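Student: got a sequence here, can you model it:
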Amino acid sequence: MNEVMIGISLAYAPSSTEQWYLEIEVPRGSSIFMALQLSGWLQKDRELAQWCQQHQDAVMVDKKDWRVGVFSQKQPLSYELAASDRIEIYRPLHIDPMNKRKKRAAL
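Tutor: This is a model prediction of the structure:
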């Protein structure tokens, strides 16, 4: 019996100078968490792996501190993926973007 696979993509910029992009196939019914495991990214990024472990069972999305989404919509790690979905991983902000723009405008 063959498992039906769907194609998805993953995008992540772990730093301002580094970007990861990957297209993979996952079994239909896979969650965001399962796709991150299959991608190997949790092994490459300890901080992301730790965050995923802490939030794996969360049903509600904390809009401020949430780190994953699909097509710019924050989703729980249990979100069931559809064909052609793009998982996006958001890194925490260390500088408020509004303050950064104000400082740049003042120069």
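
Student: only C-alpha atoms from now on, for both contacts and neighbour counts.
Tutor: Fine.

Student: hmm, Ser9 and Val26 touching each other?
Tutor: No. Val26 is not in contact with Ser9 according to Cα atoms under 8 Å; the separation is 10.0 Å.

Student: one more to put side by side:
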Amino acid sequence: MARVEEAVAVKVQVSYSPAPRRVDQVELDLPPGSRLADALRASGLLERHGLRAEDGLSVGIWGKAKPLDTPVREADRIEIYRGLTVDPKEARRQRYRKHKR
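Tutor: Next comes the predicted model:
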């Protein structure tokens, strides 16, 4: 009798930081063969934060930007990136000035 392999769900985490020091995370069990876009849809984070994939959303896995058709793997951390509001160099200067006082 042949042994049938069960399709095991892929466990991933989807994260978005809507503001500094705030992170909204969702853990998901996705079917094998799921793509990054599937994980975003299943997480509900886009709707919860008023984001739309067609607006040129920047996403990645473990800090590396990836296209939406990238397959997800077990234990991936999928991240939704938001645009910078302040130039990082300028922010560093401001923190230094504040700390110097």
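
Student: one step back: in terms of neighbours, single out the busier of Val26 and Ser9 of the first structure.
Tutor: Val26 (21 against 18; other Cα atoms under 10 Å).

Student: tell me who's in contact with the aligned partner of Ser34 of the second structure in the first structure.
Tutor: The alignment partner of Ser34 of the second structure in the first structure, by TM-score structural alignment, is Ser30. For Ser30 of the first structure, the contact set (Cα atoms under 8 Å, 6 or more residues apart in numbering) comprises Glu80, Leu81.

Student: Thr17 of the first structure versus Ser30 of the first structure, what's the distance?
Tutor: With the distance defined as Cα to Cα, to the nearest Å, Ser30 of the first structure ends up 30 Å from Thr17 of the first structure.

Student: the equivalent of Glu80 of the first structure over in the second structure: how many residues sit nearby?
Tutor: Using TM-score structural alignment, the equivalent of Glu80 of the first structure in the second structure is Pro71. Pro71 of the second structure sits with 15 neighbouring residues when counted by other Cα under 10 Å.
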